[in-house]
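Chemist: Got a predicted structure plus its sequence, pasted below:
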Amino acid sequence: MPQRISDVLFTHHHYDHNGGFFDVFITSWRTHITAERVFEGRSVPMQVYGPETTKAIIGKMRESFEFDVKLRISYNLSDEAGSRIEYTECNEGVVYDKDGIRITAFEVDHRPVYPAIAYKFEYNGKTVVISGDTIPVANMEKHAAGADLLVHEAYNKPWLDALIARYPQHEKALSNPAKYHTTTLEAAQIAQRAGVKHLVLTHHIPAPEANPAAEQAYIEGMADIYAGPITVGRDLMAFELK
């Protein structure tokens, strides 16, 4: 349930990475009542983590919620503390360390979007790294070294090149991803050099259909570079680290 969400981490501030914040903020705060039970809304400030631009950008989004927020406090009697946000801005370093969970932010390169960061999660002897959006950077291999799971963005270059050839009038828009993203083969190289145990691809460009044949075509050539398992990530996937 969304009421369990109290912490949100941003890697950068492209709309596809922060556009859903209003929904997360409100639905985690409001109490939801069904015939079977009551899901109490968040009664503490939302903790927001991100690079140095986060408070300025997300703060403006929060200001735009103010009309809705005031109504929920005065009319629906929602908890006032839940209407607030506490920010942790950090490009490099530990941003969360409690209850055995340690989260480290580190810089990546998604220019012209700057700053952009990735996150390393450590818990119970296991490590997960989430790249955010980036070209290949040495920082990724450094922090992903020996990780149990690396969730890395990737685009398929031959597929993108084919689209450019098919739609030359859109060449500029279609070729831009190559300037600030990582190819599938580059992601495989990063995972192999870092000794990652499992590689999950996200942020697919162009997105393959959700079937085994399309996904296998999307990761073509990666197994020649990276010896571990490769998964084409999909929303709501779950991974158990043993």
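Modeler: In hand now; what should we look at? Residues are numbered from 1 along each chain as shown.
Chemist: alpha carbons only for contacts and neighbour counts from here, please
Modeler: Fine.
Chemist: Report the separation between M222 and I190.
Modeler: 11 Å (CA to CA, to the nearest Å).
Chemist: So these two - more neighbours on which side?
Modeler: I190 (26 against 18; other CA atoms under 10 Å).
Chemist: What strand or helix carries E107?
Modeler: strand 101-110 (DSSP states H and E).
Chemist: Show the contacting residues for the residue nearest the centre of the chain.
Modeler: Nearest to the mean C-alpha position of the chain, counting by CA atoms, centre = their mean, stands G132 at 5.2 Å. Applying CA atoms under 8 Å, 6 or more residues apart in numbering to G132 gives the contacts T11, H12, A116, I117, A118, Y119, H152, E153.
Chemist: Could you export these as JSON lines, including secondary structure and neighbour count?
Modeler: Compiled in JSON lines, the contacts of G132 are given as follows (DSSP: H, G, I helix; E, B strand; the rest coil; neighbours: other CA atoms under 10 Å):
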{"residue": "T11", "secondary structure": "coil", "neighbour count": "25"}
{"residue": "H12", "secondary structure": "coil", "neighbour count": "23"}
{"residue": "A116", "secondary structure": "strand", "neighbour count": "27"}
{"residue": "I117", "secondary structure": "strand", "neighbour count": "26"}
{"residue": "A118", "secondary structure": "strand", "neighbour count": "28"}
{"residue": "Y119", "secondary structure": "strand", "neighbour count": "28"}
{"residue": "H152", "secondary structure": "strand", "neighbour count": "26"}
{"residue": "E153", "secondary structure": "strand", "neighbour count": "23"}
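Chemist: alright, now check it against this:
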Amino acid sequence: MKKVSTLVFLLVTMILYANRDTISMRVFGKIMESRLTVSLSIDLVDGLHVGLCGAGSPLPDPARSAPCTLVIAGSHHFLFDAGHTGNIGLMGFTPGKLDAVFLTHFHSDHIGDLGEIAMQRWVSANHTSPLPVYGPVGVQTIVNGFNQAYSSDSFYRTAHHGEAIAPTAGKGLIAKPFLARGEEKFIIYQDGDTTISAFKVGHAPVEPSVGYRIDYKGRSVLISGDTVKTNSVMTSAKNVDLLIHEGLSKRLVKIAENSAKAVGQKTMAKIFYDIQDYHTDPEEAAELAQKAGVRHLVFTHIVPMLPLPGMKKAFLGKSDEIFDGPITIGQDGDFFSLPAGSDQIVIDNRL
């Protein structure tokens, strides 16, 4: 009986192997059906939802791409920075539902995919108006540059697919500049229950640089952007549910600086030295979060990469002793759900 079972198993295996192309194509069809189904956001409970589509920096990190944070407030979809946007689709969402992009500043790792996300949003949902891009004064130059760079491609899309698929009126980006004025937060977007405020942060010589707070039906999220430890972040983050704060371990970056010197990489040694003076160490962010009464601290824009066991603890230092709430060291795909009318924070990873 055992021999018969073994023979049957071998026969089935051989049949499957012989027909692997046909089977793979059928499975592929089902995968495509699933991917092309309406965005998973329709299954989300009413509330605030935050997805890290990019939790890294310009430094290579296999677990973390360039900065990108997706925020869903009820039916509204917003993107904060557009360094690497490819994970949006992989996380189960569609660029076609984006209402606007908000830029914290204009470093390349925060704007690199701006043209691509505009293109994907336009043609995937037949939009008839450009993608709004909010940012401090200077955003007009960024938007104009990407519109010019993508002008030929936009023409090709409409010429190939037609106005019904790629309406000329919906191509590209439209700038929504605002004046970053002082440390106090100020409202730049309001629609129904959704309010988005901006505030200045310290990232000199990058000027202006801002952070954002999003409020929806009693739930709140604050995104620091790139900054040193700044009073404006602390005051704007007062009692916020989720603080998404950048984190650069000065201790680990100092090791990287010394390593670069040891192998004669003078340029990289200088870069590692320079970046220590305009970012926030995790312990500093923990102090800020504790004083502000933050409920959950999430680190993003992680510097440096953390490839080895024990490095997360080294990255945090004494952060978990300073801040008495939960801490998450973000990576691509991390997803946080804050249901309206609740104090719950549900954490998942969608990659």
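Modeler: Sure, I can see it. Here the structure is a predicted model, which is why all the values come from computation and not from measurement.
Chemist: Distance check, A166 of the second structure against F299 of the second structure.
Modeler: Counting by CA to CA, the gap from A166 of the second structure to F299 of the second structure is 38 Å.
Chemist: Please apply the same query to N239 of the second structure.
Modeler: 17 Å.
Chemist: Between the two, which has more neighbouring residues?
Modeler: Counted by other CA under 10 Å, N239 of the second structure and F299 do not tie: F299 has more neighbours, with 23 against 19.
Chemist: That one: which element?
Modeler: strand 296-303.
Chemist: I would like the range of the first structure that aligns with that strand, please.
Modeler: Matched against the first structure by TM-score structural alignment, strand 296-303 of the second structure falls on residues 198-205.
Chemist: in which helix or strand would I find the alignment partner in the second structure of the residue nearest to the centre of the first structure?
Modeler: In the second structure, the residue matched to G132 of the first structure (TM-score structural alignment) is G225. For G225 of the second structure, there is no helix or strand it lies in under DSSP H and E.
Chemist: And the strands in the stretch 151-300 of the second structure, which stretches?
Modeler: Here the stretch 151-300 of the second structure has its strands, by DSSP state E, counting those that start in this stretch, at 173-178, 186-191, 194-200, 210-216, 219-223, 242-248, 296-303.
Chemist: Need those strands in TSV (columns: distance to I72 of the second structure).
Modeler: Output for the strands of the stretch 151-300 of the second structure, formatted as TSV (distance: least, CA to CA, whole Å):
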stretch	distance to I72 of the second structure
strand 173-178	20
strand 186-191	13
strand 194-200	10
strand 210-216	10
strand 219-223	11
strand 242-248	14
strand 296-303	17
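Chemist: and of these, who's closest to V133 of the second structure?
Modeler: strand 173-178 (5.0 Å; CA to CA).
Chemist: Mind giving me the packing neighbours of that closest one?
Modeler: Here strand 173-178 of the second structure touches strand 131-136, helix 139-149, going by 3 or more CA pairs under 8 Å, 6 or more residues apart in numbering; DSSP states H and E.
Chemist: at 10 Å what do you get?
Modeler: Strand 173-178 of the second structure sits against strand 98-102, helix 114-125, strand 131-136, helix 139-149, strand 186-191, with contacts defined as 3 or more CA pairs under 10 Å, 6 or more residues apart in numbering; DSSP states H and E.
Chemist: mind listing what's buried in the fourth one?
Modeler: Meaning helix 139-149 of the second structure. V139, Q140, I142, V143, F146, N147 (16 or more other CA atoms under 10 Å).
Chemist: Need the overlap of contacts for M222 and I190 of the first structure.
Modeler: Taking CA atoms under 10 Å, 6 or more residues apart in numbering as the criterion, M222 of the first structure and I190 both touch T184.
Chemist: Now do the helices in the second structure.
Modeler: 2-18, 20-35, 87-90, 108-111, 114-125, 139-149, 151-161, 231-236, 250-262, 266-274, 282-292, 311-316, 319-322 (DSSP state H).
Chemist: need the contact list for the aligned partner of T280 of the second structure in the first structure.
Modeler: Alignment note (TM-score structural alignment): T280 of the second structure maps to T182 of the first structure. By CA under 10 Å, 6+ apart, T182 of the first structure lies in contact with 110, 133-137, 152-157, 188, 190, 203.
Chemist: what number of residues lie near Q290 of the second structure?
Modeler: Q290 of the second structure has 20 nearby residues by other CA under 10 Å.
Chemist: That one and K238 of the second structure, how far apart?
Modeler: Counting by CA to CA, the gap from Q290 of the second structure to K238 of the second structure is 10 Å.
Chemist: before we move on, what about L222 of the second structure?
Modeler: In terms of CA to CA, L222 of the second structure sits 10 Å off from K238 of the second structure.
Chemist: likewise F315 of the second structure?
Modeler: 25 Å.
Chemist: Compare neighbour counts for those two and give me the winner.
Modeler: Legend: neighbour count by other CA under 10 Å for F315 of the second structure and K238, higher for F315 (25 against 19).
Chemist: circling back to that earlier point, single out the most deeply packed of the helices and strands packed on strand 173-178 of the second structure.
Modeler: Highest mean neighbour count among these (mean count of other CA atoms under 10 Å): strand 131-136, with a mean of 24.
Chemist: That strand: average distance to aligned residues in the first structure?
Modeler: Taken against the first structure, strand 131-136 of the second structure registers an average deviation of 0.8 Å after superposition, with mean CA distance after the TM-score superposition for the first structure.
Chemist: What is the burial count for L11 of the second structure?
Modeler: Neighbour number of L11 of the second structure under other CA under 10 Å is 12.
Chemist: quick one: contacts for it?
Modeler: So L11 of the second structure contacts S5, Y17 (CA under 10 Å, 6+ apart).
Chemist: what's the answer for the one 5 residues further on, then?
Modeler: Contact partners of L16 of the second structure, counting by CA under 10 Å, 6+ apart, are L10, T22, I23.
Chemist: Save the residues you listed as JSON lines, and put in neighbour count and distance to L90 of the second structure too.
Modeler: Putting those into JSON lines (neighbours: other CA atoms under 10 Å; distance: CA to CA, whole Å) gives the following:
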{"residue": "L10", "neighbour count": "12", "distance to L90 of the second structure": "36"}
{"residue": "T22", "neighbour count": "11", "distance to L90 of the second structure": "25"}
{"residue": "I23", "neighbour count": "13", "distance to L90 of the second structure": "23"}
